[in-house]
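# Okay, predicted coordinates and the sequence, questions at the end:
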Amino acid sequence: MGQPPPSERALVAALDPYARLIEIGVGRRPDVARALAERGREVVAIDVEMSEAARDAAARDAAKSPEAAGEGSLRAVTADVTALATDDERAIRNALGPSASESGFDAVYARNLPAELQRPTVALAERLDAACLFTTLGFEEPVVDVRRRATESGTVVYVAR
């Protein structure tokens, strides 16, 4: 497997300071979530329909040796960010696990986040008192208030909170 694309490397670098993260819309590309877990982060990757690639990545993580268990984790969860942004705490805890209320999350992020999911993603981050970072599809501008963080690769990471 070759070097990850510059946009992935830029997003992983921007998310490196956060210990517990939620990826919105993991889709068929769990590479960022997996890279963060390999760096010792706890990642919950969600999507409305979980792909086989994301399930496989989470299953490989769950099958790690006991020695590697403390090195980070990746869980794949079927959930809808639009619902999570408005659900009560109990529903969020049921979807995201006990860490949603116990230790919390430090950041909510997404790669290639379409405009229609930007508001609910930011709303979920606000509910969890977490940072919110994302990249867009490239041809779309953010529809929420953001600060732009340009990277060496030319990728723009948007910071919404």
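All right, it came through fine. Numbering: from 1, shown residues only.

# hey, let's count contacts and neighbours off CA atoms from now on
OK.

# can you give me the helices for this structure?
6-15, 31-38, 52-62, 81-84, 89-96, 115-127 (DSSP state H).

# Pick the most buried one from the ones you listed.
helix 31-38 (a mean of 22; mean count of other Cα atoms under 10 Å).

# buried stuff in stretch 19-29?
The neighbour-count check on stretch 19-29 (16 or more other Cα atoms under 10 Å) flags Ala19, Arg20, Leu21, Ile22, Glu23, Ile24, Gly25, Val26, Gly27 as buried.

# next up, a second structure to put side by side with the first:
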Amino acid sequence: MSDARRSAVARTLANFRRLCEVGIGRRSAVAATLADGGASVTATDVHDHAVPDGVTFVRDDIVTAADRSDPGDHYRVDCVYALNVPPELHRPLLWVATRVDAACAFTTLGGDPPAVDATPLALADGETLYVARDPDGTLSSRR
């Protein structure tokens, strides 16, 4: 994902005050931008990763979280999102967001279609953000 595409995603998610990026890996630019803008951002991954100042890291597996009766406080946010997420994680991502009543948005890997019902939101610089859940209409108001 290019810098321009990351910026487009961050601008789109900037209306949320509390967010959780699932599977942050080593790509922390979106989380950093959101935190710099005043949002409370938590990042999760199955492996430990350093995150920028202002971002909280929790080691967790979204698949395991989807199976728990309580996914965890770190998912109790306004929006759960993931970048370049493979299709096998779309359903657990949406399940966790639904359980905590959060919006759910993600980008896919290359040409992979979403594996859950999601509305594509075309962003600047050719990025597509898939909106799988938007209970407060925060993302749909951007269309």
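Yep, that arrived. Not measured: the values here are computed from a predicted model.

# Got a TM-score for the pair?
The TM-score (TM-score structural alignment, normalised by the length of the second structure) is 0.87; 132 aligned residues with a Cα RMSD of 1.4 Å.

# Relative to Glu152 of the first structure, how far out is the residue nearest the centre of the first structure?
Nearest residue to the geometric centre of the first structure (Cα atoms, centre = their mean): Glu23, 1.6 Å. Note on Glu23 of the first structure: its distance to Glu152 of the first structure, by Cα to Cα, to the nearest Å, is 23 Å.

# Residue in the second structure paired with Gly138 of the first structure?
Aligning on TM-score structural alignment places Gly138 of the first structure opposite Gly110 in the second structure.

# need the contact list for its match.
Gly110 of the second structure makes contact with Asn84, according to Cα atoms under 8 Å, 6 or more residues apart in numbering.

# Quick one: residues contacting Arg75 of the first structure.
Val43, Val44, Ala45, Ala58, Asp61, Ala62.

# That one -> the second structure?
With TM-score structural alignment as the criterion, Arg75 of the first structure matches Thr56.

# Check Leu128 of the first structure too.
Leu128 of the first structure maps onto Val100 in the second structure, by TM-score structural alignment.

# Over to Arg119 of the first structure?
In the second structure, Arg119 of the first structure lands on Arg91 (TM-score structural alignment).

# measure the nearest residue to that match once chain neighbours are set aside to Asp61 of the second structure for me?
Among residues not flanking Arg91 of the second structure along the chain, Val116 sits closest, at 6.2 Å (Cα to Cα, 6 or more residues apart in numbering). With distances taken as Cα to Cα, Val116 of the second structure is found 19 Å from Asp61 of the second structure.

# likewise His47 of the second structure?
Distance from His47 of the second structure to Asp61 of the second structure, by Cα to Cα: 9 Å.

# One more: Pro52 of the second structure?
20 Å.

# if I pick the residue nearest to Arg91 of the second structure, what's in contact with it?
Here Val116 of the second structure is in contact with His90, Arg91, Leu94, Ala132 (Cα under 8 Å, 6+ apart).

# Now tabulate the residues you listed in CSV and tack on distance to Gly72 of the second structure.
Output for the contacts of Val116 of the second structure, formatted as CSV (distance: Cα to Cα, whole Å):
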residue, distance to Gly72 of the second structure
His90, 18
Arg91, 17
Leu94, 15
Ala132, 20
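
# Cool, thanks, signing off.
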